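Peer 1: Let me see the structure of the following:
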Amino acid sequence: MKARDLHQLSIQELEAKLKELKTELFKLRITKKIEGLKEPSKIRDTKRDIARILTVINEKRRGQAV
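Peer 2: Sure thing, here's the model as predicted:
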């Protein structure tokens, strides 16, 4: 997921995507503990996507406040 793609979404859409990714991260962590992951890098990638979304949300909120 690219930041430029995220900038095109509204804050509500970003928050929905954020919730979805947090749920996915939770499931990945549980799966890792129980049976192990074939692709452990998915956890890192999901965390980075969450950080990107949070950054874009904060940028948009700061832009609206000005």
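
Peer 1: contacts, neighbours, all on C-alpha from now
Peer 2: OK.

Peer 1: what's the distance between the residue nearest to the spatial centre of the chain and residue 3?
Peer 2: By C-alpha atoms, centre = their mean, the chain has its centre lying nearest to residue 50, at 2.4 Å. For residue 50, the distance to residue 3 (C-alpha to C-alpha, to the nearest Å) stands at 11 Å.

Peer 1: Can you tell me the closest non-neighbouring residue to the residue nearest to the centre of the chain?
Peer 2: Closest residue to residue 50 apart from its sequence neighbours, by C-alpha to C-alpha, 6 or more residues apart in numbering: residue 18 at 6.1 Å.

Peer 1: To compare against the first, here's the next sequence to fold:
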Amino acid sequence: MSPWQPFWKRPRKPESESEWQKIKELREQRKRLKAAGVRLLDAGESSQPRCPNRISSAATRRSVPDGEGRPSALV
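Peer 2: Have a look, this model is predicted:
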């Protein structure tokens, strides 16, 4: 016989076969969701980043040709 352990240290055992089945389904679901997350992460990293291009295009629209519309102190 094993030594006495408090209930919070004892291994949790499902009571019925249906509980075992539920645990198995949840384990498979967790595995599927984890794999899907990895696929999405890889897909996002492999695509070209849009942010730098968008920022540079916005900066290009704001830029003014030399000497036009600038105060004389900055020219």
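
Peer 1: What does the TM-score come to for these two?
Peer 2: The TM-score (TM-score structural alignment, normalised by the length of the first structure) is 0.46; 35 aligned residues with a C-alpha RMSD of 1.8 Å.

Peer 1: if I pick the residue nearest to residue 50 of the first structure, what's in contact with it?
Peer 2: By C-alpha atoms under 8 Å, 6 or more residues apart in numbering, the contact set of residue 18 of the first structure is 50, 53, 54.

Peer 1: wait, doesn't the first one sit right on residue 22?
Peer 2: Okay, so that is residue 50 of the first structure. Yes. With contacts counted by C-alpha atoms under 8 Å, residue 50 of the first structure reaches residue 22, the gap being 7.4 Å.

Peer 1: related to what we said a few turns ago, which SS class is the residue nearest to residue 50 of the first structure?
Peer 2: Under DSSP: H, G, I helix; E, B strand; the rest coil, residue 18 of the first structure falls in the helix class.

Peer 1: For burial, what's the neighbour tally of residue 20 of the second structure?
Peer 2: 13 (other C-alpha atoms under 10 Å).

Peer 1: same question, the one 10 residues further on
Peer 2: Around residue 30 of the second structure sit 12 other residues, with neighbours defined as other C-alpha under 10 Å.
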